[in-house]
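Chemist: Show me how the following folds:
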Amino acid sequence: MTSVHSEPHDVSGGRPAPPPLWERSEEDLRAHTAEVLHRARARSTALTEAVDDDDLVRQHSKLMSPLVWDLAHIGSQEEIWLVRDVGGREPLRPDIDDLYDAFQHPRATRPELPLLGPSEARGYVAQVRSKALDVLERTTLSGDALTGTGFAFGMIAQHEQQHDETMLATHQLRRGDPVLRAPEPPRPATGDLPDEVVVPAGPFAMGTSVEPWALDNERPVHEVFVAGFALDTTPVTNAAFAAFADDGGYRDSRWWSAEGWAYRSAHDIVAPRFWRREGDRWWRRRFGVDEPVPDDEPVMHVSYYEAEAFARWAGRRLPTEAEWEKAARFDPATGRSRRYPWGDGEPEPRHANLGQRHLRPAPVGAYPDGASPLGVHQLIGDVWEWTSSDFRPYPGFAAFPYREYSEVFFGPEHKVLRGGSFGSDPVAVRGTFRNWDYPIRRQIFAGFRCARDLTAAETAAGV
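Modeler: A predicted model of the protein is given here:
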């Protein structure tokens, strides 16, 4: 089997990367863990302080919780895992455990619950965080599976950042004046890129058994053989997707699966969510701003069904999850799988559009330093990418630390998304990270890229 990790290096930057978590001293690991927890909380605070209390308790869409529910849920999970389980401390608010159990209460009905009000929720999460940081200072980070290399703390940081991205999606759904602001993403500095890249046939190491903060569905590492295929160099752009819509793609059942056509027809979907037609061009609403749809950005707010239909219209298909990961991680020069497309170093601003630094995807080609060894661009950040794969366990999967994180979602009901979006934090995005959702979802920051099988002549020529 090819090696998942060797000596960390960042080939794109020409300088050594910081050591991975499993090689850091306990003092350095503790400082890093505190930093990612602080970063998550700063973002949660910014997203909830951007609106008044009336907005915090309002449900902006039946698809989403009120923002105040997400805030208190973040605190509740942190209390359960870090304060009680890791720290062994007395519970602060055991009376609210059920209120903030996502499995007991669907999003549509959460406003009917006796939720903590804005002021009470803020006080609660602050109290929990104070105790959690004290637990971090007193916990040996070389203990059991829950505390070793700080796993539980990393899990909670990822959980909070995932809810921050959910809250960002809620902001996109809210009506009213813009309340979020960020600088524009970089423009491409390179010339035109090739339309596609060929990924050679052969095995690669998929998943991980050594990444300390990887979640259970990313484990264990296993060898997968992938036939040679061609993959789009960049995600599908708004201009390309507009051509599909303008060509009648939403009105032609030939391009749609039976399930996709039924959903499209039932909801009269004619464009990506938040798009509208005015005269001879498309417009969109983005965090309260109305603007022309930019041609060169990756398309987003499209469902799996829309992505699948576009791919058929274009004479292509969606990549499998294994194809996506091989394109993102496999280095043909060494035969190893990297942590990220650019190498093993943690994401930097030059690599990818992450962390809500910008409130939109960057134009395609804007991050040449983040390209994979095969020359595939923007695999990390900008938009989540639909794959054709159902969410399934890897061979040898073991649920940890609880079944409800992954295991209960396995099956054909959910499709896998990869790569993260501009609203994903680096702590919650790796080359092995797996997201999943229903194929109808359109409010998430999801786009896609297309693939195709190689022709017999290409395969025979060793293309």
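Chemist: can we go C-alpha only for contacts and neighbour counts from here?
Modeler: Fine.
Chemist: Now do the nearest residue to residue 213 once chain neighbours are set aside against residue 100, distance only.
Modeler: Take residue 213 and drop its neighbours on the chain: the residue closest to it by Cα to Cα, 6 or more residues apart in numbering is residue 151, 5.4 Å away. Taking Cα to Cα, to the nearest Å as the measure, residue 151 falls 22 Å from residue 100.
Chemist: cool, residue 320 as well?
Modeler: Counting by Cα to Cα, the separation of residue 320 from residue 100 is 35 Å.
Chemist: Please apply the same query to residue 338.
Modeler: Counting by Cα to Cα, the gap from residue 338 to residue 100 is 37 Å.
Chemist: here's the other one to compare against:
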Amino acid sequence: MTTAHPTGALSDEALRAHVASTLQRSRDRTTGLTAGDEGDLTAQHSPLMSPLVWDLAHIGNQEELWLVRDVGGREPVRQDIDELYDAFKHSRASRPSLPLLTPAEARGYVGTVRAKVLDVLDRTTFGGHPLREGGFAFGMVAQHEQQHAETMLATHQLRLGAPVLSAPPPPAAAAALPPGEAVVPAGTFTMGTATEPWALDNERTPHPVHLPAFAIDTTPVTNGQYQQFLADGGYDRPELWSARGWEHRVQAGLTAPQFWERGADGSWWRRRFGVHEPVPAQEPVVHVCFFEAQAYASWAGKRLPTEAEWEKAARFDPATGRTRRYPWGDAAPTAEHANLGQRHLQPAPVGAYPAGASPLGVQQLIGDVWEWCSSGFDPYPGFAVFPYAEYSQVFFGGDYRILRGGSFGTDEVVARSTFRNWDHPIRRQIFAGFRCARDLTADELG
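Modeler: Down below sits the predicted model:
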């Protein structure tokens, strides 16, 4: 049993207001992330990332394509730039050489597009076409903008120089931490969704998955725990790494999480949005690639969870047999449940969000850090492309690993328990950490 997203029960008027506020929240964030000077916005801070000004205009172009032209049936605003801002036609590394809109032109363009979108929204009825049903196209565009906002946030982390972003620190941990592991009982649960109107095609369709009992960490792996792995020579022991992971560790010269460095006294420091600070022991480790997470899990005598295990730990309520929308229930996340939406610029200490725990006591599954899973990115049974193949289908079966749960830089419009993120296993600039799982022993199985 699943519960529908609240938008599924809203009147057209209420849904219109919800869409407008969601679009505005996305735009407020984009505006803040692109408020730098022209040089900062047009520079490429890493070959892994686009110039910030490309992201800005790309956001507007996608909004124009889907909402102004497709949903609204309006005349194009800037059809001449469609190819320029097509992410599949130009690699990130090549984008600085393109004849991009200037920051002023990009801001003017996205403003013009948004004004037309709001007019389209005022005149839209939410039904009669899959793109309009439940406000899907508007939700898809809001999610797209928030995904690029998180990408731009990662670009800010990569840029050198004085800090340009600020936010209050996250809340402190609760007085008592949960036990280190939770046991997820054997049985079948429903994975995926058909009731979230803004769910993307790769989250569909719901299907039963049977899993044997397993144990999963109740919190993500912390910086302090990861330092124990470092101190025990984790980066110098090939037996802890997969063959491919060890090859990458050697070739890339990995010695610690990205942005970490040793102090003169042997302590660990990190660079976080331009600030150098001691590495906080109780925060989830972040900026590690899949291979580093896999090696740590091996060192700890565990493994990474599969995607199905992660989702069952996050959504299944063994007392009722229900598959919830979120670990804590069906209500949308609040500041009490999870560290989301760039409210803070770092993960919160483990144990900081007890209200966000699952029925089995697993905490911080949503927000703080994306969590690497052992699974590749493949379609669910019954998958159907919607509304375009380039969102999911072209990536299936590629060299990717699944990430779940969202980070401190993920907005709530994206951070649902069914949302599937994926990336290459070598990527570290993303806000990714992990938690471990393990098979139960014969004695534990009884």
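Chemist: How close are the two chains, by TM-score?
Modeler: In this superposition the chains share a TM-score of 0.99, using TM-score structural alignment, normalised by the length of structure 2; 445 aligned residues with a Cα RMSD of 0.8 Å.
Chemist: For the stretch 101-250 of structure 1, just list every one of the strands.
Modeler: 196-199, 202-206, 222-226, 229-232 (DSSP state E, counting those that start in this stretch).
Chemist: re earlier: which one's more surrounded, residue 338 and residue 100 of structure 1?
Modeler: Comparing residue 338 of structure 1 with residue 100 by other Cα atoms under 10 Å, the one with more neighbours is residue 338, at 29 against 21.
Chemist: which one in structure 2 is aligned with the more buried one?
Modeler: Using TM-score structural alignment, the equivalent of residue 338 of structure 1 in structure 2 is residue 324.
Chemist: Also residue 239 of structure 1?
Modeler: Using TM-score structural alignment as the criterion, residue 239 of structure 1 maps onto residue 224 of structure 2.
Chemist: Distance of that match relative to residue 216 of structure 2?
Modeler: For residue 224 of structure 2, the distance to residue 216 of structure 2 (Cα to Cα) stands at 19 Å.
Chemist: Those two: who's more crowded?
Modeler: Using other Cα under 10 Å as the criterion, residue 224 of structure 2 and residue 216 rank with residue 216 on top: 24 against 16.
Chemist: Check the burial of the closest residue to the more buried one other than its chain neighbours by counting its neighbours.
Modeler: Closest residue to residue 216 of structure 2 in three dimensions, ignoring its sequence neighbours and counting by Cα to Cα, 6+ apart: residue 437, at 4.1 Å. Neighbour count of residue 437 of structure 2, defined by other Cα under 10 Å: 23.
Chemist: same check, this time on residue 162 of structure 1
Modeler: Using other Cα under 10 Å, residue 162 of structure 1 has 19 neighbouring residues.
Chemist: Spit out the contact partners of it.
Modeler: Contact analysis of residue 162 of structure 1 by Cα atoms under 8 Å, 6 or more residues apart in numbering lists 424, 425, 428.
Chemist: After alignment, which residue of structure 2 pairs with it?
Modeler: Under the alignment defined by TM-score structural alignment, residue 162 of structure 1 corresponds to residue 147 in structure 2.
Chemist: Quick check: that match vs residue 411 of structure 2, distance?
Modeler: As judged by Cα to Cα, residue 147 of structure 2 and residue 411 of structure 2 stand 8 Å apart.
Chemist: can you check residue 377 of structure 2 too?
Modeler: Distance from residue 377 of structure 2 to residue 411 of structure 2, by Cα to Cα: 22 Å.
Chemist: The two: who's more crowded?
Modeler: Neighbour tally, residue 377 of structure 2 and residue 411, criterion other Cα under 10 Å: the higher count belongs to residue 411, 27 against 23.
Chemist: Could you confirm that one falls within a strand?
Modeler: No: secondary structure assignment places residue 411 of structure 2 outside any strand; it is coil (DSSP: H, G, I helix; E, B strand; the rest coil).
Chemist: That one against residue 148, yeah?
Modeler: No: applying Cα atoms under 8 Å as the test, residue 411 of structure 2 and residue 148 come out as separate, 10.8 Å apart.
Chemist: Secondary structure class of residue 312 of structure 1, three-state.
Modeler: Using three-state DSSP, the three-state assignment for residue 312 of structure 1 comes out as helix.
Chemist: wait, doesn't it sit right on residue 253?
Modeler: No: distance between residue 312 of structure 1 and residue 253: 10.9 Å, which falls outside the contact criterion (Cα under 8 Å).
Chemist: show me the residues around residue 409 of structure 2 that make contact.
Modeler: By Cα under 8 Å, 6+ apart, the contact list for residue 409 of structure 2 reads 150, 153, 340, 341, 342, 343, 345, 367, 368, 431.
Chemist: That one matches what in structure 1?
Modeler: Counting by TM-score structural alignment, residue 409 of structure 2 lines up with residue 423 in structure 1.
Chemist: measure its match to residue 444 of structure 1 for me?
Modeler: Counting by Cα to Cα, the separation of residue 423 of structure 1 from residue 444 of structure 1 is 10 Å.
Chemist: do residue 393 of structure 1 as well
Modeler: Applying Cα to Cα, the value for residue 393 of structure 1 to residue 444 of structure 1 is 23 Å.
Chemist: Equivalent analysis for residue 315 of structure 1, please.
Modeler: To residue 444 of structure 1, residue 315 of structure 1 is 26 Å away according to Cα to Cα.
Chemist: Likewise for residue 261 of structure 1?
Modeler: Distance of residue 261 of structure 1 to residue 444 of structure 1, computed by Cα to Cα: 20 Å.
Chemist: ditto for residue 214 of structure 1
Modeler: Separation of residue 214 of structure 1 from residue 444 of structure 1 (Cα to Cα): 22 Å.
Chemist: again with residue 340 of structure 1
Modeler: Residue 340 of structure 1 is 23 Å from residue 444 of structure 1, where distance means Cα to Cα.
Chemist: With neighbour numbers in mind, choose between these two.
Modeler: Looking at residue 340 of structure 1 and residue 444 with other Cα under 10 Å, you find the greater number of neighbours at residue 340, namely 26 against 22.
Chemist: okay but that one is in contact with residue 330, surely?
Modeler: No: under the criterion of Cα under 8 Å, residue 340 of structure 1 lies out of contact with residue 330, with a separation of 9.4 Å.
Chemist: just to revisit the earlier point, dump the residue contacts of the match of residue 338 of structure 1.
Modeler: So residue 324 of structure 2 contacts 2, 3, 315, 316, 317, 330 (Cα under 8 Å, 6+ apart).
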